[in-house]
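Asks: Structural data only, the sequence is not supplied:
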């Protein structure tokens, strides 16, 4: 039970990203799960981590 509670407060690593949807460019800090979800939902979007630039 302690591990379950501990995992609730664990902070996931975030990455600075540039998201381009064809019209607007957005700068966000996203977790890897969020990046993967956006890539699956929006195939035409370009998502680039700051480290990859």
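Replies: Received it, and whenever you're ready, just let me know what you need. Every value quoted in this text rests on a predicted model; they were computed, and no experiment measured them. Numbers count the residues shown, from 1 in each chain.

Asks: switch to C-alpha atoms for all contacts and neighbour counts from now on
Replies: Fine.

Asks: need the strands for the chain, in chain order.
Replies: Taking DSSP state E, the strands of the chain run over residues 14-20, 25-31, 46-49.

Asks: Tabulate these in JSON lines, adding columns for mean neighbour count and distance to residue 8.
Replies: Shown next, in JSON lines, are these (neighbours: other C-alpha atoms under 10 Å; distance: least, C-alpha to C-alpha, whole Å):
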{"stretch": "strand 14-20", "mean neighbour count": "16", "distance to residue 8": "16"}
{"stretch": "strand 25-31", "mean neighbour count": "14", "distance to residue 8": "15"}
{"stretch": "strand 46-49", "mean neighbour count": "16", "distance to residue 8": "26"}
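
Asks: Below is structure B, check it against A:
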């Protein structure tokens, strides 16, 4: 029970990213889970994402 409550307040690490969706470039802070979703989901097939530290 205590671990579940503790996980609610646990902050996930975010990464500064540049996202290009084919029309607009956006600068966002995303978690690794969100980055993986954009890279692997078919509805984001034309999107490119680059972490700031990879630039």
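Replies: Here it is on my side, so go on. Just so we're clear, the structure is a prediction, and the values are computed from it rather than from any experiment.

Asks: picking up where we left off before, out of the strands of the first structure, which is closest to residue 38 of the first structure?
Replies: Of all those, strand 46-49 sits nearest to residue 38 of the first structure, with 8.3 Å by C-alpha to C-alpha.

Asks: follow-up on the earlier one: distance to residue 6 of the first structure added to the strands of the first structure, as a markdown table?
Replies: A markdown table is the format used below for those (distance: least, C-alpha to C-alpha, whole Å):
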| stretch | distance to residue 6 of the first structure |
| --- | --- |
| strand 14-20 | 19 |
| strand 25-31 | 19 |
| strand 46-49 | 28 |
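
Asks: ok, now which ones touch the corresponding residue of the second structure for residue 43 of the first structure?
Replies: By TM-score structural alignment, residue 43 of the first structure lines up with residue 45 in the second structure. Applying C-alpha atoms under 8 Å, 6 or more residues apart in numbering to residue 45 of the second structure gives the contacts residue 39.

Asks: With that, I have no additional questions.
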